[in-house]
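Colleague: fold the following, please.
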Amino acid sequence: MNVTLFPDVVVNGETIPSAAIAAEAQNHEAPKEKPGIAWRKAAQALAIRALLLQEAKRRALTADPLELAPGRFETEDEALIRALLDEALVIAPVGEDAVHAEWEKDPARYRSAPLWDVSHILCACDPRDEAERGLAEARAVALLARLDGDAKGFAAAARESDCGSKASGGHLGQLGPGDTVPEFEAALRTLTDEGITPAPVLSRHGWHIIRLNATAPGQVLPYETVRPKIAQALEKAAWADASRAFVESLADRSSITGASLAPI
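Modeller: You can find the predicted model right below:
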């Protein structure tokens, strides 16, 4: 990205250089053919950060960085912004009526995790080894072509699997979310019952041919079970709305050039 094509951002006389925006842009998603979107998102994020830090300093706030995880602490700027929002935002408690009304919109949304009955064929390899990965992929493609969508022949083909499940026709049993590596689960979620992945799926273990035998959808959970989750979601949404309104109020009385706070 040619940073000279984009202007510096100035917030109430404070300049945010284009180099800082270019660095921040790496943290924002955008289509490859439209890098300007990532730039605009980065410029907006840094402009908002500047607004909040300026207001925290205007109020003479101080804050000690909190430990977010073992050995990982907030930066001083993050601590100041947290202190500012804690002081400035007043969030009304979420009442029982609001929680129940949200649940009543569609109780079926709140379910236990589904279970998938799954079989697979593994052509094992170290994905970091290009030659080994290529040979394993060719083997998996050949197995898949031999199957040609024949779900009934899957167990026989699974005898050539590199997984111990080959002894049971590749059957892995019932799996839930998080029970497999992410690549495997992502492919599994695209299948319908008795469906087979149209192409081998690469994971840290090698190439998988995956068959979804059946799905057991999660059960609808009772209100009392999901109530805390709904309340937490409503509180989070209220906090986000209040934060957005607060930033807009700061922007309304500020001078900002080179960035827009409008949704991107």
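Colleague: alpha carbons only for contacts and neighbour counts from here, please
Modeller: OK.
Colleague: quick one, strands of the stretch 51-200 of the chain?
Modeller: Along the stretch 51-200 of the chain, the segments classed as strands by DSSP state E, counting those that start in this stretch run 67-69, 72-73, 115-124, 171-175, 195-196.
Colleague: return the distance of the last one from the chain's centre.
Modeller: Counting by Cα atoms, centre = their mean, to the nearest Å, strand 195-196 is centred 26 Å from the centre of its parent chain.
Colleague: which one of the strands of the stretch 51-200 of the chain lies nearest to residue 245?
Modeller: Across the strands of the stretch 51-200 of the chain, residue 245 has its closest neighbour in strand 67-69 (26.2 Å, Cα to Cα).
Colleague: before we go on, could you also do this sequence so I can check it against the first one:
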Amino acid sequence: MSTKTIQQDLGYSEYRIDSDVIYFKPDSAKSEKTFAEEIQHSLNQAQKFISPKFFYDKTGSMLFEKICTLPEYYLTRIEIKILKELKRDLLEYIDKKFRLVELGSGSSTKTRLLLDVFDKIHDQIEYMPIDISEIKVNGAIITPDEVAREMQFHAADSQEAAMHKSSEVLIVQLLLLQKAREMGLDQDLPTESDIPSEETIISRLIEKEASAQEVTEEECHRYFDANKDQFFSQDLLELKHILLGADPEDKDKRAVAKEAAESLISRLVESFDEFEALVNEHSDCPSKETGGSLGQITKGQTTPEFENAIFELEEGLAKEPVESRYGFHVVYVDKKLPGKQLEYEHVKSDVAKMLMELGQRKAIAMYIHNLVDEAD
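Modeller: Take a look at the predicted model:
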């Protein structure tokens, strides 16, 4: 039976921490009960018990670490013995892309044995211990699993930073939902909508409690006068080119393409009248059907490396080939029109919209700040 089938049979859900890190856990709806239900169930058994997970607060975790070292507690010793015996065998299963992710890392005593194995084949060890405690917000609980699921949506320089950001997002979302429900904004929700109900509830709250305020003509004019450098039309180029195509991974072909582009530039310096004929004969771009013309281009319309190069050019034939991911380009700039200062009348509606958006962001940030201050 495949791993996937086993996971499906057990009702497991897949949680992606990042593009290379996935873990599986039984669906919370199937596996989790409330604290009261679990305690009631466990104490009603013939052999009464309480789940160990309820002991693992800070003090409980410290006590467990001590228990693991007792002579009576043989499990840790057996696990360490197994890991020591498997150290050699593990090497053949670990490649350069391998990461070690430990959910509920504790003291990481046994993990150090695995890190010793990594050290033999890796110059740099990528180890991610994840130990998340549940978070309480006004009596409601955000579980470690919820934080781990949220982490996939927050790219960060470290797992710790992603975990912190995910926790913040979930806390704010829960506070907003609690406030909205307290105000009765979770009633009469649309039954047929692609928008999640929680998003609708929060939108209602924001609209009622932190909506954008109208801005005056005077405020708009004052902002424009203080920030005129933000209000320019875009630079515009009108150009044509000849593309000598070459795959970015094929160094030999790119060298040949560059040399060919340099040769074409030399010919065009002597006789530019040949440009259209050379386009038809050599260009690998569909623009050869229009004489190599790319029309009018503003920033953001082409690849970054090509854009950066062509906007530095002056009108006329470029003296050197322009390199891009597609190959080497022989470029001729027909016109270069620099951006111009825009008049207030042309942009006042954009200024008003921007100021309203800024105002709403500030209002929302202040509202959330107040909710956090009032929360338990």
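Colleague: got a TM-score for the two of them?
Modeller: These two chains, once laid on top of each other, score a TM-score of 0.72 by TM-score structural alignment, normalised by the length of structure 1; 234 aligned residues with a Cα RMSD of 3.5 Å.
Colleague: packed most tightly, which of the strands of the stretch 51-200 of structure 1 would that be?
Modeller: Of the strands of the stretch 51-200 of structure 1, the one with the most neighbours on average (mean count of other Cα atoms under 10 Å) is strand 115-124, at a mean of 23.
Colleague: average separation of that strand from the aligned part of structure 2, please.
Modeller: Taken over the aligned residues, the distance from strand 115-124 of structure 1 to structure 2 averages 3.8 Å (mean Cα distance after the TM-score superposition for structure 1).
Colleague: before we move on, back to that, can I get the strands of the stretch 51-200 of structure 1 in CSV with distance to residue 255 of structure 1?
Modeller: CSV is the format used below for the strands of the stretch 51-200 of structure 1 (distance: least, Cα to Cα, whole Å):
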stretch, distance to residue 255 of structure 1
strand 67-69, 33
strand 72-73, 32
strand 115-124, 54
strand 171-175, 55
strand 195-196, 57
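Colleague: closest one to residue 94 of structure 1 among the ones you listed?
Modeller: Closest among the strands of the stretch 51-200 of structure 1, using Cα to Cα: strand 67-69, at 25.8 Å.
Colleague: state the distance from residue 26 of structure 1 to residue 19 of structure 1.
Modeller: 12 Å (Cα to Cα, to the nearest Å).
Colleague: same question for residue 68 of structure 1.
Modeller: The value you get for residue 68 of structure 1 to residue 19 of structure 1, if Cα to Cα is used, is 28 Å.
Colleague: can you check residue 191 of structure 1 too?
Modeller: 45 Å.
Colleague: which one's more surrounded, those two?
Modeller: Ranked by neighbour count (other Cα atoms under 10 Å), residue 191 of structure 1 and residue 19 place residue 191 first, with 18 against 12.
Colleague: for that one, what are its contacts?
Modeller: Residue 191 of structure 1 makes contacts with 197, 212, as judged by Cα atoms under 8 Å, 6 or more residues apart in numbering.
Colleague: give the aligned equivalent of residue 160 of structure 2 in structure 1.
Modeller: Counting by TM-score structural alignment, residue 160 of structure 2 corresponds to residue 36 in structure 1.
Colleague: no wait, residue 340 of structure 2
Modeller: If you follow residue 340 of structure 2 across to structure 1 using TM-score structural alignment, you land on residue 219.
Colleague: neighbours of that match, how many?
Modeller: Residues near residue 219 of structure 1, counting by other Cα under 10 Å: 12.
Colleague: measure it to residue 115 of structure 1 for me?
Modeller: 10 Å.
Colleague: tell me, what residue is most central in structure 2?
Modeller: Nearest to the geometric centre of structure 2 sits residue 155, at 4.0 Å (Cα atoms, centre = their mean).
Colleague: which residues touch that one?
Modeller: So residue 155 of structure 2 contacts 18, 162 (Cα under 8 Å, 6+ apart).
Colleague: what kind of secondary structure is it in?
Modeller: Under DSSP: H, G, I helix; E, B strand; the rest coil, residue 155 of structure 2 falls in the coil class.
Colleague: how close does it get to residue 162 of structure 2?
Modeller: Per Cα to Cα, residue 155 of structure 2 is found 6 Å from residue 162 of structure 2.
Colleague: and if you look at residue 292 of structure 2?
Modeller: Taken as Cα to Cα, the span from residue 292 of structure 2 to residue 162 of structure 2 is 47 Å.
Colleague: same check, this time on residue 153 of structure 2
Modeller: Separation of residue 153 of structure 2 from residue 162 of structure 2 (Cα to Cα): 9 Å.
Colleague: between the two, which one's more packed in?
Modeller: Using other Cα under 10 Å as the criterion, residue 153 of structure 2 and residue 162 rank with residue 162 on top: 22 against 14.
Colleague: the stretch 101-250 of structure 2: helices as residue ranges?
Modeller: With DSSP state H, counting those that start in this stretch, the ranges of helices along the stretch 101-250 of structure 2 come out as 111-121, 144-150, 159-182, 197-209, 217-226.
Colleague: so for residue 362 of structure 2, which of these sits nearest?
Modeller: helix 197-209 (12.0 Å).
Colleague: residue 204 of structure 2 matches what in structure 1?
Modeller: When structure 1 is aligned by TM-score structural alignment, residue 204 of structure 2 is paired with residue 83.
Colleague: now do the contacts for residue 26 of structure 1.
Modeller: By Cα under 8 Å, 6+ apart, the residues touching residue 26 of structure 1 are residue 38.
Colleague: could you rerun that using 10 Å?
Modeller: Contact partners of residue 26 of structure 1, counting by Cα atoms under 10 Å, 6 or more residues apart in numbering, are 35, 38, 39, 42.
Colleague: how close does the third one get to residue 15 of structure 1?
Modeller: Applying Cα to Cα, the value for residue 39 of structure 1 to residue 15 of structure 1 is 16 Å.
Colleague: what does the first one give?
Modeller: In this structure, residue 35 of structure 1 and residue 15 of structure 1 are separated by 22 Å, where distance is defined by Cα to Cα.
Colleague: thinking again about what came up before, ok, which of the helices of the stretch 101-250 of structure 2 comes nearest residue 63 of structure 2?
Modeller: When the helices of the stretch 101-250 of structure 2 are compared for distance to residue 63 of structure 2 using Cα to Cα, the nearest one is helix 111-121, at 19.5 Å.
Colleague: pull out the buried positions in that closest one.
Modeller: For helix 111-121 of structure 2, the neighbour count (16 or more other Cα atoms under 10 Å) marks 111, 114, 117, 118 as buried.
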